[in-house]
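Novice: with the sequence up front, the predicted model follows.
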Amino acid sequence: MAEITQFKRAIIMTKAIISIDQELCTGCGRCKEVCPVGAISGRLNRAHQIDTDACIFCGQCVQICSGYDSDLMSYATGRGKRLQNRGMLATVVEPLFAAHYRGDIFPLLAALADDEVSTFVQCAPAVRVALGEEFGMPYGSLTPGKLAAALHALGFTKVYDTNFAADLTIMEEGAELIARIGGQGKLPMFTSCCPGWVKFVEDQYPDLLEHLSSCKSPQQMAGTLFKTYGAQEAGIAPEKIFSLAVMPCTCKKFECERPEMAASGYRDVDLVITTRELAQLLKHVGIDFLALADAEFDNPLGCYSGAGNIFGTTGGVMEAALRSACEVLTGKPLPSVELDYVRGGEGVRFATVQHEGVELRVAIAAGLADIAPLLEQVRAGEADFQFMEVMCCPMGCVSGGGQPKTLLPSQVLEAHAGRRAGLYSHDKALPVRKSHENPEIKKLYEKFLGEPLGHQAHELLHTDHTLQRRQ
């Protein structure tokens, strides 16, 4: 099983994550304008290219691309071959755009068909407010029950949730922030949930790597738990588990392939597919998404709080962290968990949180267009904040490169607003809204991890960005 998985992984990794089809690119330049790191080049009206070393795999070029395979044109590469080259199902009927990402459905189908493999799946928060769009539902339709039901119908052994690991991230990241405020590490601390942001710092600001939280992302934390705690709870040998993540983010495909993401002795996550890929798969196998009765995510790794759920939008990680950190620091709950002052849209914003004599100064950045001045302040030792959340995509994960594609600017705004509203609505309706109050998180520490930042947690849930850069 391990050898088969590694063989499949070797095949996957030979293909670029983000590409521009030279036959379909019209050279309009929209992808070049939206690229946050200047990785795309090309002359007007000529096919553009991606510098894959500079690319952070955010997929915003995929979202904005308007050049597609028109029925009115003839191409050297037929549609069937193009689908095959991209790793896409032959049943996909949507237009094929020039800027695209690598499809990973076929290794998943092989795992689902393998009787010797137990398939564990996790779903990011932004997926449940976007998947319905692929089936005609309004923007932002909240579908966690249908999502869980669809994954059960596909035959997964365990249907878990990245939201659980988001709650776990808050426990570890919050403890790390408190330790740094106490003098154990560099301030300000940067969030490390967004793999595109992490790669951006590695590529362009390597001298600031020590400011990144050592926490793995929720995706990787969940994958680690699948093959340790989850394997124990299910009575399944970890080498028999195939770990899939369904993500709104194309860079998550890159993150899961990073060599250091295997602290348990097994790959944290074996494969990532996007929201769009999941929709294509459901249509391929004939699952009527709209007709599905709601189902539940499996326990113990499917139980989540409202705080874990709002990770899917800009400001969500910060709000979730503050809900717990303020209470842990003071021993008293916040008057309200609705921290509207850290919510917002694209760009950079700041906030000061004062609670029971404790003051926290924070920064939130959505998109990388305005991040350079902040990083220069940090580099110069002039930053007046202690904690900074950064997401590469303009509205956070709800606007990720693997989300349903919209072309008209008005539709893009409507889609992003609807998805954000769906996440906050779900948060408000959940019985537990703080990560440290999630009962399954408490059990996880009691039965397996010990305590936040403890030895077991450090070994499995944290990484050393500085070390990986040196390698």
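Specialist: Noted; the coordinates are in hand.

Novice: contacts and neighbour counts: CA atoms only from here.
Specialist: OK.

Novice: mind listing what's buried along the helix or strand Lys199 falls within?
Specialist: Secondary structure from DSSP states H and E places Lys199 in helix 195-204. If you call a residue buried by 16 or more other Cα atoms under 10 Å, then helix 195-204 has these buried ones: 195-202.

Novice: in the stretch 251-400 of the chain, which spans are helices?
Specialist: 251-256, 275-285, 306-309, 316-330, 371-380 (DSSP state H, counting those that start in this stretch).

Novice: what does the longest one contact?
Specialist: When you say that, I think you mean helix 316-330. 170-171, 173-175, 178, 307-308, 310-311, 332-334, 337, 339, 342-343, 355-356, 358, 364, 388-389, 434-436 (Cα atoms under 8 Å, 6 or more residues apart in numbering).

Novice: and with 6 Å instead?
Specialist: Contact with helix 316-330 is made by 170, 174, 307, 310-311, 333, as judged by Cα atoms under 6 Å, 6 or more residues apart in numbering.

Novice: can you check the shortest one too?
Specialist: Among residues not part of helix 306-309, those counted as contacts by Cα under 6 Å, 6+ apart are 125, 163, 166-167, 320, 427, 430, 433-435.

Novice: make it 10 Å
Specialist: 124-126, 128, 161-170, 218, 316-324, 337, 423-436, 438 (Cα atoms under 10 Å, 6 or more residues apart in numbering).

Novice: buried only: go through the residues you listed for me.
Specialist: 124-126, 128, 161-170, 218, 316-324, 337, 423-424, 426-428, 432-436, 438.

Novice: what about those, which are in helices?
Specialist: Judged by DSSP state H, the subset of those located in helices is 162-170, 218, 316-324, 423-424, 426-428.

Novice: one more structure, for comparison:
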Amino acid sequence: MALFSEQLGFTYVVGTAVGRKVSLVYEAQSQDTASPRLSSICPGWVLYAEKTHPEAIAHMSTVKSAQQITGTILKRVVSKEKAIDSTNVYHLTVMPCFDKKLEAARADNAADVDGVITPKELIMMLDEMNISVKLSTGAPQYDKYSPPQFPQWSWTSDIGSVSGGYAVNYLRAKQAELESEPNYERENFSIESIEGKNPDVYELRLIYNGDKVASAAVVNGFRNIQNLVRKLKGPKKVNPLAARRRARLKKDEPTQPTADPTQCDYVEIMACPAGCINGGGQVQAPEGTSSKEWIDETTQLYGHIPKFDAVSHASDVKQYFSDFCHDYGVNADQVVNTKFTPVEKEEPALGTKW
């Protein structure tokens, strides 16, 4: 925070968790999409779907990402506090993925985020400017660097995956919804994890008294996304002999359940293997450190960030967002939702690590 404010000259520095909490809360609400509902916060995945698999758009959630929702909130808050037009507020984000630049440039997002840099680019820029970063050992001074009355939980993390925890929080919100009904008791709920064919695919099942009541999946990496979209299209015509051969082989396979995202209610999708912690714009592993070791190390560090439970505090998040929309005269639907349209194929996304 001090780096951006005191050395780079930014007026305010905030985290994107304000937008993520709003995104998580709205993502858990019902939407008019085909099943399974597919998350749309990863711009690499969105661009791929719009260009290559427009049939997937019917499945895609319309809820915006944390970057865009935070941008709308921050620009309105700062413009009012400084008594200037929001177009005179320059909003820069630091994101783990180069494709966030493309997300910010979308027609319905252009007013929310003016610039995007990645951690990799930030380090290069600081090196060129001969600026050294010193880690502070004191308590974070959120109020010093954020606009007046901006929520301190803008710097918090979330329960679940290193990509925002959308899948697990979808199920936790579903559990909270069921707990409000008279026939469900909290102590009888559990969430089970079902492994997929590789570590980048897994399914989470919300269980009540031994029965599955809801399910969500996590799908990371381009190859796994391709498999998901292919299955959503439905089976192709197959050779009867080949089908019988596969059936015989299947009998010999273990009966342990395997994750099947196509049968879930919701799917969290990230184009990068291992999710956003391994985004194409992240700082690369030091020499002598393997990619897996580096991901494990950064994941461990990420886990130390204090968490603010958007599901347990859903009423607080909703109240904050409702007050914001009322005080700043903005339409909640326009802040939260977007739309997707099939587009002609162009060059590949800037930095997605397929």
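Specialist: Okay, I see it. Keep in mind that this is a model prediction, so the values were computed, not measured.

Novice: Gln60 of the first structure: which of the contacts of helix 316-330 of the first structure is nearest?
Specialist: Phe311 (19.1 Å; Cα to Cα).

Novice: now do that closest one against Ser435 of the first structure, distance only.
Specialist: The gap separating Phe311 of the first structure from Ser435 of the first structure is 11 Å, by Cα to Cα, to the nearest Å.

Novice: now do the shared contacts for those two.
Specialist: Going by Cα under 10 Å, 6+ apart, residues that sit against Phe311 of the first structure and also against Ser435 are 163, 166-167, 320-321.

Novice: farthest pair in the residues you listed?
Specialist: Asn163 and Ala321 (13.6 Å).

Novice: and for these two, which residues touch both?
Specialist: What both Asn163 of the first structure and Ala321 touch, as defined by Cα under 10 Å, 6+ apart, is the set 169, 307-308, 311, 435.

Novice: can I get the residues you listed in a markdown table with distance to Leu460 of the first structure?
Specialist: Putting these into a markdown table (distance: Cα to Cα, whole Å) gives the following:
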| residue | distance to Leu460 of the first structure |
| --- | --- |
| Thr169 | 12 |
| Ala307 | 22 |
| Gly308 | 19 |
| Phe311 | 21 |
| Ser435 | 19 |
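
Novice: and which of those residues is nearest to Arg379 of the first structure?
Specialist: Thr169 (26.0 Å).

Novice: quick one, strands of the stretch 51-200 of the second structure?
Specialist: 92-94, 115-117, 189-195 (DSSP state E, counting those that start in this stretch).

Novice: equivalent range in the first structure for the first one?
Specialist: Pointing back at strand 92-94 of the second structure there. Using TM-score structural alignment, strand 92-94 of the second structure lines up with residues 244-246 of the first structure.

Novice: what residues does that stretch touch?
Specialist: For stretch 244-246 of the first structure, contacts defined as Cα under 10 Å, 6+ apart pick out 108, 111, 119-127, 156, 159-162, 219-220, 222-223, 226, 252-253, 256, 268-278, 402.

Novice: apply 6 Å and report the result again.
Specialist: In contact with stretch 244-246 of the first structure (Cα under 6 Å, 6+ apart) are residues 121-123, 271-274.

Novice: Leu47 of the second structure -> the first structure?
Specialist: By TM-score structural alignment, Leu47 of the second structure lines up with Lys199.

Novice: one step back: nearest to Ala150 of the first structure, of the helices of the stretch 251-400 of the first structure?
Specialist: helix 275-285 (7.6 Å).

Novice: span of stretch 244-261 of the first structure from start to end?
Specialist: 14 Å.

Novice: quick one: buried residues of that stretch?
Specialist: Residues 244-257, 261 are the ones in stretch 244-261 of the first structure that count as buried (16+ other Cα under 10 Å).

Novice: of these, which is the nearest to Ile11 of the first structure?
Specialist: Distance to Ile11 of the first structure, by Cα to Cα, is smallest for Glu257 among those, at 11.9 Å.

Novice: how about the strands in the stretch 51-200 of the first structure?
Specialist: 99-101, 118-123, 158-159, 189-190.

Novice: before we move on, what about the stretch 351-471 of the first structure?
Specialist: Going by DSSP E, counting those that start in this stretch, the stretch 351-471 of the first structure shows strands at 358-366, 387-391, 394-397.

Novice: circling back: could you dump the helices of the stretch 251-400 of the first structure into JSON lines and include distance to Lys186 of the first structure?
Specialist: Listed next are the helices of the stretch 251-400 of the first structure as JSON lines, based on distance: least, Cα to Cα, whole Å:
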{"stretch": "helix 251-256", "distance to Lys186 of the first structure": "24"}
{"stretch": "helix 275-285", "distance to Lys186 of the first structure": "36"}
{"stretch": "helix 306-309", "distance to Lys186 of the first structure": "25"}
{"stretch": "helix 316-330", "distance to Lys186 of the first structure": "18"}
{"stretch": "helix 371-380", "distance to Lys186 of the first structure": "10"}
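
Novice: Glu459 of the first structure is nearest to which of those?
Specialist: It's helix 251-256; of the helices of the stretch 251-400 of the first structure, that one is closest to Glu459 of the first structure (Cα to Cα) at 17.2 Å.
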